[in-house]
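**Q** Show me the folded form of this:
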Amino acid sequence: MPAFWTEPDFDEHELVHFVHDRASGLTAIIALHSTHLGPGAGGTRFWHYGDPGGAMRDALRLSRGMSYKNAMAGLPMGGGKAVILAGADKAKTPAMLAAFGDAIEGLGGRYITAEDVGINEADMVAVAQRTSYVTGLPSTDSDSAGGDPGPFTAKGVFLGIEAAVAHKLGRSLEGVHVAVQGTGSVGGGAARLLAEAGARLTLADVDAARAKALADELGAEVVASDSIMDVACDVFSPNALGAILDDAGIARLRAPIVAGGANNQLARAHHGPMLAERGVLYAPDYVINGGGIIAVALEYLARRDGKPCDIAEVHAKVAEVPVRLRAIWREAEETGNSPDRVADAMAQRLIGR
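**A** The predicted structure follows:
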């Protein structure tokens, strides 16, 4: 694995912590980008990497993205991320989760974890047996937030798409054609909300059966996962893994708007301006997908203070996502900078960079 300080995604991270527990087989990376606003908060990803260097790149990029995301969401949290390197069989054991919990506890509260790709509520409950620095735990009270933050992320993505369509196309979602890449918790949740609002949907997922089931439910069309970026539509909504907006991906786009919940959608720094040059309105990913971290952060802060997390407060804060997007787009138009660079500059000022 290459030294992290030689990685192009190393951005003066405060901490890059390697974890290896021989007894359980755990190998993980915990990256803290900034704790300027508070403890680094961000989920744990459980993924098999053919090249271990990919795990380092994910940890660095995702933790930086969490610094920006938490700052732009107005949360008293810094940015952190953990990556557990899964084996080819993606086996996950109680001993592995216990060792991971011990590693988080050893950081003394500098990092707060939650669900991400490959990690679910039950995993967080297991980790919580070893450390209190965990959130995304299930709630037994219908008026309190807790558990899977995916529905809140999906709601923010839906609101962001609605704002983007109004800003770029000057219309409501009725009859708007949205191509949704990824139909899991976030993409699927956003798709349901879009369908309720009258949008026409084309869906794709690497799990073709899942995409077809959702399409049957919503009366949507389905295409193969490798052709969704070629669909002529009003909005392309990426909700799977990141780095899809590279030179080749952007050249394939046939949509005037890109707005979705995937993290790190831009493969490299020049791809945001490239979208702008093509006249594509981009919703910066860490702004539009902030609903999930809003939910788990408010949950953690409420639990820390010994009180339930008011779900109405979470919904109110998620409703601010389009307000921030509109401010970014206005400044981009006024300055001639691309929306991603406007958002980055805003976030960097907030975290003192």
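
**Q** going forward, measure contacts between C-alpha atoms and count neighbours the same way
**A** Will do.

**Q** Residue nearest the middle of the protein, spatially speaking?
**A** Centroid-nearest residue in the chain: Asn263, 4.3 Å away (criterion: C-alpha atoms, centre = their mean).

**Q** all helices of the stretch 201-350 of the chain, in order?
**A** 208-218, 247-252, 271-277, 285-288, 291-304, 311-318, 321-335, 339-350 (DSSP state H, counting those that start in this stretch).

**Q** So which of those helices is the most surrounded?
**A** helix 285-288 (a mean of 28; mean count of other C-alpha atoms under 10 Å).

**Q** Residues in contact with that one: which ones?
**A** Residues from elsewhere that reach helix 285-288 (C-alpha atoms under 8 Å, 6 or more residues apart in numbering): 65-66, 68-69, 72-73, 156-157, 160, 259-265, 321-322, 324-325.

**Q** Kindly check the end-to-end length of stretch 281-301 for me.
**A** Taking C-alpha to C-alpha, to the nearest Å, the span from the opening residue of stretch 281-301 to its closing residue is 34 Å.

**Q** Check the offset of it from the chain's centre.
**A** The gap between where stretch 281-301 is centred and where its chain is centred comes out at 7 Å by C-alpha atoms, centre = their mean, to the nearest Å.

**Q** Quick one: residues contacting Gly38.
**A** Pro76, Met77, Gly78.

**Q** 10 Å instead, please
**A** Taking C-alpha atoms under 10 Å, 6 or more residues apart in numbering as the contact definition, Gly38 lies against Ser67, Asn70, Ala71, Leu75, Pro76, Met77, Gly78, Gly79, Gly109, Arg110, Tyr111, Ile351.

**Q** likewise Gly136?
**A** Gly136 is in contact with 43, 113-116, 120-122, 124-125, 145-149, 292-293, 295-300, counting by C-alpha under 10 Å, 6+ apart.

**Q** Give me the distance between it and Gly290.
**A** Taken as C-alpha to C-alpha, the span from Gly136 to Gly290 is 14 Å.

**Q** Kindly report the same for Leu169.
**A** Going from Leu169 to Gly290 by C-alpha to C-alpha gives 24 Å.

**Q** swap in His13?
**A** On the measure of C-alpha to C-alpha, His13 and Gly290 end up 21 Å apart.

**Q** What of Leu325?
**A** Per C-alpha to C-alpha, Leu325 is found 11 Å from Gly290.

**Q** overlap in contacts of the two?
**A** Residues touching both Leu325 and Gly290 (C-alpha under 10 Å, 6+ apart): Met72.

**Q** roughly how far is stretch 77-85 from the heart of the chain?
**A** Using C-alpha atoms, centre = their mean, the offset of stretch 77-85 from its chain centre is 12 Å.

**Q** Wait, a helix at Lys81?
**A** No: counting by DSSP: H, G, I helix; E, B strand; the rest coil, Lys81 falls outside a helix, being strand.

**Q** Let's compare: structure for the following, please.
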Amino acid sequence: MGHEQVVFCHDEPTGLRAIIAIHNTTLGPALGGTRMWPYASEEEALIDVLRLSRGMTYKAAISGLNLGGGKAVIIGDPEKLKNEAFMRRFGRFVDSLGGRYITAEDVNMKTRDMEYIHMETDYVTGIPQSMGGSGDPSPVTAYGVYMGMKAAAKFVFGTDSLANRKIAVQGVGQVGMYLVQRLVKEGATVFITDINQDKLQKVASETGAKVVAPDEIYDLDVDIYAPCALGATLNDDTIPRLKASIVAGGANNQLKDEHKHGYMLIDRGITYAPDFLINAGGLINVGAEYYGPYNSDKAHADAEKIYDTTLEILNMASEDGINTQEAAMKIAERRIAAIGRIKLPY
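**A** Next up is the predicted model:
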């Protein structure tokens, strides 16, 4: 995948096992979140962090940010392992890279965790607003997904209104929750699922969204399917089951195979809003914090531009006869190549 650096982190006293992957720093230092997950093996974690960090390179490039692509994964159960010493030890590993990698929140990470990391390094974003940071980036991520979804609706249905549209949201973590709130507010009929039953019932109670079983989400007769959990949910098994006209969600690496499943969606007549494009709001937000001074209104305004970029990508893919993921990657690669001619990697 062309990575510049992969670092395996291990600390016996705290039980920390992590991998930091730096994909490309042509545009600037690699900024990307840290996720914690009980991976079945180190190999599974490595595959995930390599794919995620590569996606961050494209996400930064297509968003016009002067940032490179990186990501970190921590192996283990966050409920059992996370504490102050654990996160601060991870912060020291981040600091040892001298600014080539800047971390932020991702799955199973909270603002408090970023605060612990910040005790050991300046190379962290998403720290509390009380400390001069931008806080939780999830609301801006969800706003970008919402803008990308509306653009896809405009392309497919001729109007970007989501009122009375039926939308299936898979995963109601921080991003999924904020997205559901926006969709319900606009008047959409929303179906939700998640493996965390407590979170699922809480979001359903607060928004009126309808709860469905995890596997049932693929079979619903809806207009839009929004994957907002882990990746690779668009695959040989699920794509034939989809009845949606649009796929637009906040999850990373939604296509298990970018080429094969990108074209499988086309064959099914389903429009795909590239994940690394429409979920870039969080990166836009923490990037604004890193380069500072942070301004929430400016971050939201920049995330709103995802609407126009999504329409550009969808039209380009249609005109060129390629899938939307490839169209988005072409634009991102073009910018990286152009800037690469005038500067060295960070």
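
**Q** And the TM-score between them?
**A** TM-score of the superposed chains, computed with TM-score structural alignment, normalised by the length of structure 2, equals 0.94; 336 aligned residues with a C-alpha RMSD of 1.5 Å.

**Q** so how far is Leu301 of structure 1 from the equivalent of Arg182 of structure 2 over in structure 1?
**A** Applying TM-score structural alignment, one finds that Arg182 of structure 2 aligns to Leu193 in structure 1. From Leu193 of structure 1 across to Leu301 of structure 1, the span is 28 Å (C-alpha to C-alpha).

**Q** go on, Val83 of structure 1?
**A** Applying C-alpha to C-alpha to Val83 of structure 1 and Leu301 of structure 1 gives a distance of 23 Å.

**Q** swap in Arg278 of structure 1?
**A** From Arg278 of structure 1 across to Leu301 of structure 1, the span is 42 Å (C-alpha to C-alpha).

**Q** And for Ala71 of structure 1?
**A** 16 Å.

**Q** what do you get for Pro39 of structure 1?
**A** In this view, Pro39 of structure 1 and Leu301 of structure 1 are 11 Å apart by C-alpha to C-alpha.

**Q** Likewise for Trp329 of structure 1?
**A** 31 Å.

**Q** What does Ala288 of structure 2 correspond to in structure 1?
**A** Ala288 of structure 2 maps onto Leu298 in structure 1, by TM-score structural alignment.

**Q** Excluding covalently adjacent residues, which one is nearest to its match?
**A** Excluding the flanking residues, the one nearest Leu298 of structure 1 by C-alpha to C-alpha, 6 or more residues apart in numbering is Cys309, at 6.5 Å.

**Q** Quick check, that neighbour in contact with His315.
**A** No: look at Cys309 of structure 1 against His315 with C-alpha atoms under 10 Å: they stay out of range, at 11.2 Å.

**Q** which residues are common contacts for those two?
**A** With contacts taken as C-alpha under 10 Å, 6+ apart, Cys309 of structure 1 and His315 have Ala145, Ala295 as neighbours in common.

**Q** And Lys155 of structure 1? What does it align with in structure 2?
**A** That one, Lys155 of structure 1, aligns with Tyr143 by TM-score structural alignment.

**Q** Assumed that match was part of a helix.
**A** Yes: counting by three-state DSSP, Tyr143 of structure 2 is part of a helix.

**Q** Would you check that it makes contact with Met177?
**A** No: with contact defined as C-alpha under 10 Å, Tyr143 of structure 2 does not count as touching Met177 (11.2 Å).

**Q** quick one: contacts for Val172 of structure 2?
**A** Contact analysis of Val172 of structure 2 by C-alpha under 10 Å, 6+ apart lists 178-180, 192-196, 199-204, 227-229.

**Q** With Ser63 of structure 2 instead?
**A** Residues near Ser63 of structure 2 by C-alpha under 10 Å, 6+ apart: 276-278, 280-281, 283-284, 302-303, 305-306, 309, 332.

**Q** can you tell which of the helices of the stretch 201-350 of structure 1 is closest to Asp21 of structure 1?
**A** Between Asp21 of structure 1 and those, the shortest gap by C-alpha to C-alpha is with helix 291-304, which sits at 27.1 Å.

**Q** Just list what the closest one packs against, helices and strands only.
**A** In terms of contacts (3 or more C-alpha pairs under 10 Å, 6 or more residues apart in numbering; DSSP states H and E), helix 291-304 of structure 1 is packed against strand 40-41, helix 52-72, strand 111-112, helix 150-169, helix 311-318.

**Q** May I see the ones you listed organised as a markdown table, with distance to Val222 of structure 1 added?
**A** Listed next are those as a markdown table, based on distance: least, C-alpha to C-alpha, whole Å:
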| stretch | distance to Val222 of structure 1 |
| --- | --- |
| strand 40-41 | 36 |
| helix 52-72 | 29 |
| strand 111-112 | 38 |
| helix 150-169 | 20 |
| helix 311-318 | 29 |
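
**Q** Can you tell me which of the ones you listed is nearest to Val180 of structure 1?
**A** Of those, nearest to Val180 of structure 1 by C-alpha to C-alpha is helix 150-169, at 11.3 Å.

**Q** By how much does the closest one deviate from structure 2 on average?
**A** On superposition with structure 2, the mean distance recorded for helix 150-169 of structure 1 (mean C-alpha distance after the TM-score superposition for structure 1) is 0.9 Å.

**Q** So which bit of structure 2 is the helix or strand following that helix matched to?
**A** Of the helices and strands lying after helix 150-169 of structure 1 in sequence (DSSP states H and E), the nearest is strand 177-181. Mapped onto structure 2 using TM-score structural alignment, strand 177-181 of structure 1 covers residues 166-170.

**Q** And the matching stretch against structure 1, how far off on average?
**A** On superposition with structure 1, the mean distance recorded for stretch 166-170 of structure 2 (mean C-alpha distance after the TM-score superposition for structure 1) is 0.7 Å.

**Q** Map Ile117 of structure 2 onto structure 1.
**A** Counting by TM-score structural alignment, Ile117 of structure 2 lines up with Val127 in structure 1.

**Q** quick one: that match and Thr93 touch, right?
**A** No: counting by C-alpha under 10 Å, Val127 of structure 1 stays clear of Thr93, with 11.4 Å between them.

**Q** who has more neighbours, these two?
**A** Taking Val127 of structure 1 and Thr93 together and counting by other C-alpha atoms under 10 Å, Val127 has the greater number of neighbours (26 against 12).

**Q** Can you tell me the SS state at the nearest residue in space to the more buried one that is not next to it in sequence?
**A** Among residues not flanking Val127 of structure 1 along the chain, Gly101 sits closest, at 4.8 Å (C-alpha to C-alpha, 6+ apart). Taken by three-state DSSP, the conformation at Gly101 of structure 1 corresponds to helix.

**Q** Contacts only, for Gly101 of structure 1.
**A** Counting by C-alpha under 10 Å, 6+ apart, Gly101 of structure 1 has contacts Ala95, Thr113, Met124, Ala126, Val127, Ala128, Gln129, Arg130, Thr131, Ser132, Tyr133, Val134.
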